[in-house]
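*Asks:* sequence? don't have it. structure:
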């Protein structure tokens, strides 16, 4: 009733393979909830209910001070120019939500994106980075 790979997965998950097609869907749902499939191998999770795969943002006190200072400098200069986050992100060629993360100090920004931000602010890199003098 099952292919060899299905038999292997069902045995690893603790089921007998003499089940009906009706139960096959239930078996697949249970296998997926208990682990992940990779090239026919079943990797069981320690905690099947731990399904959250979203990346968790670090708490404010764990963010690198230089990233927080960089974000504050970007936010201050952006507001001086009268840009919203969305309009500024569009002008830079970056997503609005990414810009928000930068301003909160959640992203370690690539140099090319730093240069896009500085160019959009209309200042020189040395002028922008003078705002970060004294940050450890």
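*Replies:* Noted; the coordinates are in hand. What you see is a predicted model; the values in this text were computed from it and never measured. Numbering: from 1, shown residues only.
*Asks:* only C-alpha atoms from now on, for both contacts and neighbour counts.
*Replies:* Noted.
*Asks:* what's the burial count for residue 70?
*Replies:* Each residue near residue 70 was counted by other CA atoms under 10 Å, and the total is 23.
*Asks:* ok, and here's another one to check against it:
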């Protein structure tokens, strides 16, 4: 489950970044993060700390709860998708 959460958070970050028309480099500048670290977060290969979540939220101009809410929505959607696939396989 934690892997799904990390990937969902990365997807949420990527979607918000793309919605603003920003490159990873631009997001990194706005959030005072390294560009390669942003890429690792988006790919679900790095686990963002609370400080990083706060920096990303401020860069996007949203509350941390809003950013994490996007992540929860994606996690729920992935869990539902997985249960549908399991039902089909049975």
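*Replies:* Arrived safely, thanks for sending. Quick caveat: nothing in here was measured; it's all calculated off a predicted structure.
*Asks:* what's the TM between chain one and chain two?
*Replies:* For this chain pair, the superposition-based TM-score is 0.75 by TM-score structural alignment, normalised by the length of structure 2; 74 aligned residues with a CA RMSD of 1.6 Å.
*Asks:* ok, average deviation of stretch 65-73 of structure 1 from structure 2?
*Replies:* Superposed on structure 2, stretch 65-73 of structure 1 shows a mean distance of 0.4 Å to its aligned residues (mean CA distance after the TM-score superposition for structure 1).
*Asks:* so which bit of structure 2 is that stretch matched to?
*Replies:* Aligned by TM-score structural alignment, stretch 65-73 of structure 1 falls on residues 4-12 of structure 2.
*Asks:* what ranges does structure 1 have for its strands?
*Replies:* Ranges of strands within structure 1 are 35-38, 41-44, based on DSSP state E.
*Asks:* which one of the ones you listed has the most crowded surroundings?
*Replies:* A comparison of the strands of structure 1 by mean neighbour count, using mean count of other CA atoms under 10 Å, puts strand 41-44 on top with a mean of 16.
*Asks:* quick one: residue 37 of structure 1 and residue 123 of structure 1, what's the gap?
*Replies:* 50 Å (CA to CA, to the nearest Å).
*Asks:* next one: residue 32 of structure 1
*Replies:* Distance of residue 32 of structure 1 to residue 123 of structure 1, given as CA to CA: 52 Å.
*Asks:* the more surrounded of the two?
*Replies:* Ranked by neighbour count (other CA under 10 Å), residue 32 of structure 1 and residue 123 place residue 32 first, with 15 against 12.
*Asks:* buried ones in the lengthiest helix in structure 2?
*Replies:* In structure 2, taking DSSP state H as the definition, the longest helix is helix 64-89. Of all the residues in helix 64-89 of structure 2, those buried under the rule 16 or more other CA atoms under 10 Å are 64, 67, 68, 70, 71, 72, 74, 75.
*Asks:* save the residues you listed as a markdown table, and put in distance to residue 29 of structure 2 too.
*Replies:* What follows is the buried residues of helix 64-89 of structure 2, written out as a markdown table (distance: CA to CA, whole Å):
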| residue | distance to residue 29 of structure 2 |
| --- | --- |
| 64 | 18 |
| 67 | 18 |
| 68 | 21 |
| 70 | 22 |
| 71 | 22 |
| 72 | 26 |
| 74 | 26 |
| 75 | 27 |
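*Asks:* right, I'll leave it there.
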